[in-house]
Each structure stands twice: as C-alpha cells, then as structure tokens.
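Undergrad: Kindly return the folded structure for what I paste below:
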Amino acid sequence: MELIFLGTGAGVPSKNRNVTSIAISMLNERNAIWLFDCGEGTQHQILRSSIRLSKLEKIFITHLHGDHIFGLPGLLSSRSFQGGETELTVYGPTGIAAFIENSLELSGSHLTYPLQVIEVEPGEIFRDNQWQVVCDELDHGISSFGYRLVEADKPGTLDAARLKQEGVPAGPLYQELKQGKKVTLPDGRMIDGEAFIGPKQKGRIIAIFGDTRPQENERALAENADIVVHEATFEASKEEMAKEYMHSTTTDAAKLAQIAGAKHLILTHISSRYDKEASLQLCDEAREVFPNTDIAEDFASFTI
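TA: The predicted structure is shown next:
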C-alpha cells in the first residue's frame, strides 16, 4: 500500500506545488485507489503518476474550499473517458452533493458509471471486511474533517516448519489448517489448526487531516496511527497568523503526532511563501518535536 502526494501546496498552486490531493494506492489489497481532496489540476497530476482513474473507488473531501475541490468536476467527467465503469463514492461535508450535481449539470457532463455522494457527519462513515473509516470535525471556520482509516487485523501466519516436524504432509491440509480448522491426518491423528497459527497481524492506521487549527478532536483521529498526514501551512514563529487564518504550524502538527503516539508524521499543505530550501527548514522545525517527520513534495510516495 502506498501514499502518493499529487498536490502539497496551500491556497493557490505554485511552480513547485499544486494544490491539495493525496492518493492511497491499494492495488495489491483491493485493486483500488482512494483519493483525499481534489484541488484544481489534480487530473493533470494524475497523468504524471502511475494512478489510473478507472481504479478510483472512493474520494474523501475534507472541506469545500476551492483548493480542495475545484478539480473534482473535471476528474469525475474524465473518469468516464478513461475506462471508469465501476461505482465511485464521494464523501464530504454538507454541500458537496450540490457542488457536484450543479457542476455536472451546468457543464452538460454525463457520467458512464454510478456515482454515489455521501455527506458525512462525525463518526463511522464506511466499513467492510478490510477497512473502517471514521471522521470528525476540525476547526477551520467552515466544516472541515479529518479521516481515520483503520485496517482490519490479518490472520496470523501458519507455522509450516512446526507442522513438518509433527509429520503433517504438505498439501491441501495446510490450507484448512490455516483457516483454523481441525483436520484428521491419514494416520488418524487430529490436528487443530488454531494451535499452529501465530498471533494476528495488527492492521494499519492512517490519519489524514483537512485544514485546521489545533484542537482536541485531532488526538483521537491520530491515536497510534502508523502515518499522520497533517497540514503545516506556516512555520512555528507564525503561530498567531496561523491561528488567525485557522491553520496549523509545523510544531502544531508535530505536537499532535507526539501526544497521539503516532509512528510517522508527513507535513503537507505548505504555503507558497516557502521555497524548496525553506520547506526543508520547516521539516527540521517539526523534527525537533517529533523526529520521525517528513515533508511531502508533489509526487512523493511513502510505503505504508
């Protein structure tokens, strides 16, 4: 599973950073791509990546500011021309349905696939046998959400070496034992698969935040996350400006990762005032509080 940053800038695009969009490639796990936010130009960024629109399964919108949604109508329309036939679900704050409906209707766009739009409230918004997604409101002046993705635990590994020592012949029996079943061997012995399966593998946790000032709701979303993706629009010395514009600083994001017990912090939504060299200084600021911090660049990818 891979986290791919398609846009990492704040407010307006710059030469080095497009506006916000983040993809999670789950091709090995569910043959799908999930997208978080869709700023203007996102489909152009996708053309420069390995992502295929036909694999897009879900889009999660954090809030309705233009730098997070202006690319959505074009992307939805283009998916029809790029082989998209399977259902696509868009999640977002109240108003996202009207934005999509009006944009498509006024532009005369016709989709060749089923589109479902779900306007979210705090709490669980999706669950299947692989993932649970919950969201909660942030503090950004308009309705803005953070999303927490929790992967289901995976079954433990079958101890094939120990089975061999017990004289269990390799073959179809191993598959049944891996499912925890009891099987009878040719020699009459009964073997319980549960006794040969290791502990469950803990599922991964990913927290992706929309624009926000620091607030209490964030901690639960980021709790014990393998990766936290958080905006860091401003440097630490501009704390008052960040509060005024309802954004976060580098150290705000780092403190959240620290108190939440996260493993890895990735900073994004970087103001265009910071060039590439200054962006590295932003990362250093955050690392003083939370050492395992990276700052995202457009097209950067991180294995989850």
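
Undergrad: CA atoms for contacts and neighbours, from now on please.
TA: OK.

Undergrad: does the residue of the chain most remote from its centre count as helix, strand or coil?
TA: Most distant residue from the mean C-alpha position of the chain: Asp187, 50.4 Å away (Cα atoms, centre = their mean). Three-state call for Asp187 (DSSP: H, G, I helix; E, B strand; the rest coil): coil.

Undergrad: what about it, distance to Gly123?
TA: 53 Å (Cα to Cα, to the nearest Å).

Undergrad: Can you tell me how far the residue farthest from the centre of the chain is from Pro169?
TA: Asp187 is 11 Å from Pro169, by Cα to Cα.

Undergrad: need the contact list for Ala97.
TA: Contacts of Ala97 were listed using Cα atoms under 8 Å, 6 or more residues apart in numbering, and they are Val117, Ile118, Glu119.

Undergrad: same thing but at 6 Å, please
TA: Val117 (Cα atoms under 6 Å, 6 or more residues apart in numbering).

Undergrad: Name the SS class of it, please.
TA: helix.

Undergrad: same thing with Ile24?
TA: Following three-state DSSP, the label given to Ile24 is strand.

Undergrad: how close does the nearest residue to Leu76 once chain neighbours are set aside get to Gly84?
TA: Leaving aside its sequence neighbours, Leu76 sits nearest to Leu111 (Cα to Cα, 6 or more residues apart in numbering; 7.5 Å). From Leu111 across to Gly84, the span is 9 Å (Cα to Cα).

Undergrad: Same question for Met241.
TA: Distance, Met241 to Gly84, by Cα to Cα: 43 Å.

Undergrad: any idea how far stretch 103-114 is from the chain center?
TA: On the basis of Cα atoms, centre = their mean, to the nearest Å, stretch 103-114 sits 26 Å off its chain's mean C-alpha point.

Undergrad: so how far does it reach from one end to the other?
TA: Start and end residues of stretch 103-114 are separated by 17 Å (Cα to Cα).

Undergrad: How about stretch 43-55?
TA: End-to-end distance for stretch 43-55, by Cα to Cα: 14 Å.

Undergrad: does Thr250 really touch Ala286, like I thought?
TA: Yes - taking contacts as Cα atoms under 6 Å, Thr250 lies within contact range of Ala286: 5.2 Å.

Undergrad: Now do the helices in the stretch 201-304 of the chain.
TA: Taking DSSP state H, counting those that start in this stretch, the helices of the stretch 201-304 of the chain run over residues 217-222, 239-244, 250-260, 276-289.

Undergrad: Next, the structure of the following sequence, for comparison with the previous one:
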Amino acid sequence: MQLLFLGTGAGMPSKQRNTTSTVLKLLEERGTFWMFDCGEATQHQILHTSLKPRKLEKLFITHLHGDHIYGLPGLLGSRSFLGGEEPLIIYGPTGLKNWIEVTLAVSRTHVKYPFSIIEIDEGIVFEDEQFIVEAKLLEHVMPCFGYTVKQKALAPELFIDKTDALGVPRGPLLKQLKDGRDVVLSDGRVIKSEEVTGEPRKGFKVTILGDTKYCENSITLSEDADVVVHEGTFDVETTELARLYGHSTIVDAAEVCQKANARHLIVNHISARFLSSDLNKMLAQVEDYRFPIYIAEDFAEYIWVDGDLVKQKV
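TA: Down below sits the predicted model:
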C-alpha cells in the first residue's frame, strides 16, 4: 500500500499546492489504484507521476465543492482518449451523478469504457474478499463524507522449511496449506495447515477524511487506523476561521488521531495563506503528540512497509 498526494491545497490552486486529490496505490494488492477527490488539474498532476489512468479502478468523492471535483470531467475524458477500457466506479454524495452526466453530455465528452456512479449513504459502500470501505458523514458546510479502507486479514506465512522437511512437493499443495486447508500426500500422510503456517496477518487500515470540523465521526472512522489523512486547513492562530468555514486546524486533526488511537497522521488541505516556511511552525503546534505527524506536499508518497509508514522524498 502506498499513499500518493497529487494535490494538498485548499479552495484553489497555488504555486505550492494543487487542489485536493489523494491516491491509494494498491498495485501489489490489486494491480490498480484508487483516488479520493479529484480537484482541478488532477490529470496534469498525474503526468508528473508513473500513474496510468487506465489503472484507476475506484474514485471516491468526499463532497461537491469545486476544489474536490473540478478535475473529474477532464480525467474521465482523458482516460478514454488514452485507451482505457477497464471499468471505473465512482462513489460520492447525492448530486454527483447528475453533475457528471450533465457535464459530459453538454461538453459531448464520449467515454468509451464502462463506468458507474454510486451515490452513497453512511455505511459500507464497498466490500469484496480483500477490502471493506466504510463512509460516514462529517461536519462541513455541505454534506461531506470521510472514508475508511480496511484490508481484510491476510493469509498466514507458510514455513517452507517445515513443508520441505515433511516432504510436501512444491506446487499446488503449498497454496492449499497457505489457504488453511489440510492436504494428503501421495504416501497417505495428512499434513495439517496449522503445522506449517503462522498466525493470519493483520491487514492495514487507512482513513481518508474530507473537509470537516472536529467531529465524532472522524474519530469513529479513524479508530485504530494505521494511517489517517485529515484536513488541517488552518493552524491554532486561525482557529476562528476554521470554525467559521467548517474546517479543522492541525491540532484538531491531531486530537482526532489521539482519541482514535491511530498510529500515523498525514495532514493535508492546507490553506494557501501558509507558505513552505510556515510548515515547521505548524508542526511545532503538535510536537507533543505521541505519534508521527506529517504535513503532506504535492507528489509526496508514503509507503507501508512491514507495518510502518515510510515517507519517500518528494
């Protein structure tokens, strides 16, 4: 699992930050990536990465403010021009379907691949054998969702040295053992899966929140998350502005993670009033929290390695 930030700004693009878009790369798990929000010029940002639009499998929209959706029509059209044929599913609030359909129809944008738009309510919005995605309403100036992506338990480790010692041939029988099924060898011996495997491995949990004030649903979605992506549009000195516009400060984001017992916090959706030189001051406001806290930058990538989050250089 990797998190790649294509846009980390708030409201409108600036020289330092594009509008909001976050990518959850699941190339090892599914051979695809998922996107959360698609602000203006997101497809331009993609050009500076190794992402291939045809590999976009799911797109989750938090709310219908322009800085979260204005890049969507262009990306949908370009994905078609680039020969994408794989299906795409878009999730988001009521009104998203009408906005996309009218925009594509009026602009006569012809999308050649199958895509569907699911207008969601609170609860589980997607589940398969690998992942569960749950959504809850946050507290913004318009309906806005937060999402949590939970990977289901992974198959336990198979101890090859033990299977070799027991004479299990390499091939399909090893997969059966790894999947928890006992096998019978050609000489009649039964090899039990529990004899040659470890405990099931815990999957990761990532919470990606839309625009919001400090609220209980943010905490609920973030409970025991490995990584939380939370907006921090303002700092402590601009707390009143945060409340007025339905946003959070970096301290609000840290409080959510602390109460949720989350392991890592990445703060994004940063107001253009804050320059790169202001970021250390913002981080100083949350230096007493016991977990790692990062402020996302455009094109920053965070990789989940052996149960820990590693930031790559921008």
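
Undergrad: between Leu111 and Gly84 of the first structure, who's got more neighbours?
TA: Counted by other Cα atoms under 10 Å, Leu111 of the first structure and Gly84 do not tie: Gly84 has more neighbours, with 22 against 15.

Undergrad: Distance-wise, check the more buried one relative to Cys38 of the first structure.
TA: Applying Cα to Cα to Gly84 of the first structure and Cys38 of the first structure gives a distance of 17 Å.

Undergrad: Check Gln258 of the first structure too.
TA: Taking Cα to Cα, one finds Gln258 of the first structure at 28 Å from Cys38 of the first structure.

Undergrad: and those two? which has more neighbours close in?
TA: Cys38 (29 against 20).

Undergrad: how would you label that one: helix, strand or coil?
TA: coil.

Undergrad: Test my guess that it contacts Leu72.
TA: Yes - using Cα under 6 Å, Cys38 of the first structure is in contact with Leu72, at 5.5 Å.

Undergrad: how about the strands in the stretch 51-200 of the second structure?
TA: Assignment of strands within the stretch 51-200 of the second structure using DSSP state E, counting those that start in this stretch yields the ranges 56-60, 88-92, 115-119, 123-127, 131-137, 145-151, 183-184, 190-191.

Undergrad: want to try CSV for those, with mean neighbour count and distance to Thr233 of the second structure as columns?
TA: Formatted as CSV, the strands of the stretch 51-200 of the second structure follow (neighbours: other Cα atoms under 10 Å; distance: least, Cα to Cα, whole Å):
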stretch, mean neighbour count, distance to Thr233 of the second structure
strand 56-60, 21, 20
strand 88-92, 20, 22
strand 115-119, 15, 26
strand 123-127, 14, 26
strand 131-137, 20, 19
strand 145-151, 24, 16
strand 183-184, 14, 56
strand 190-191, 15, 57
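
Undergrad: Any idea which of these gets closest to Met1 of the second structure?
TA: Met1 of the second structure lies closest to strand 145-151 among the strands of the stretch 51-200 of the second structure, at 10.0 Å (Cα to Cα).

Undergrad: compared with the first structure, how much does that closest one deviate?
TA: Taken over the aligned residues, the distance from strand 145-151 of the second structure to the first structure averages 0.4 Å (mean Cα distance after the TM-score superposition for the first structure).

Undergrad: Contacts for that strand, please.
TA: 62, 130-138, 203-210, 221.

Undergrad: picking up where we left off before, closest to Val227 of the second structure out of the strands of the stretch 51-200 of the second structure?
TA: The nearest among these, by Cα to Cα, is strand 145-151 at 9.8 Å.

Undergrad: end-to-end on stretch 116-125 of the first structure?
TA: Using Cα to Cα, one end of stretch 116-125 of the first structure lies 13 Å from the other.

Undergrad: And stretch 293-304 of the first structure, by the same measure?
TA: Terminal residues of stretch 293-304 of the first structure are spaced 14 Å apart (Cα to Cα).

Undergrad: Show me which positions of that stretch end up buried.
TA: Residues of stretch 293-304 of the first structure classed as buried: Thr293, Asp294, Ile295, Ala296, Glu297, Asp298, Phe299, Ser301 (neighbour count, 16 or more other Cα atoms under 10 Å).

Undergrad: and Asn292 of the first structure, what does it touch?
TA: His264 are the contacts of Asn292 of the first structure under Cα under 6 Å, 6+ apart.

Undergrad: quick one: it from Leu267 of the first structure, how far?
TA: 11 Å.

Undergrad: Next up, the contacts around the residue most central in space within the second structure.
TA: Compute the mean C-alpha point of the second structure, and by Cα atoms, centre = their mean the closest residue is Leu24, 4.2 Å away. Contacts for Leu24 of the second structure (Cα under 6 Å, 6+ apart) come out as Gln2, Leu3, Phe33, Trp34.

Undergrad: Relative to Lys55 of the second structure, how far out is it?
TA: Distance of Leu24 of the second structure to Lys55 of the second structure, computed by Cα to Cα: 12 Å.

Undergrad: now Glu255 of the second structure
TA: Glu255 of the second structure sits 35 Å away from Lys55 of the second structure, going by Cα to Cα.

Undergrad: more neighbours, the two?
TA: For Glu255 of the second structure versus Lys55, neighbours defined as other Cα under 10 Å are more numerous around Lys55 (21 against 16).
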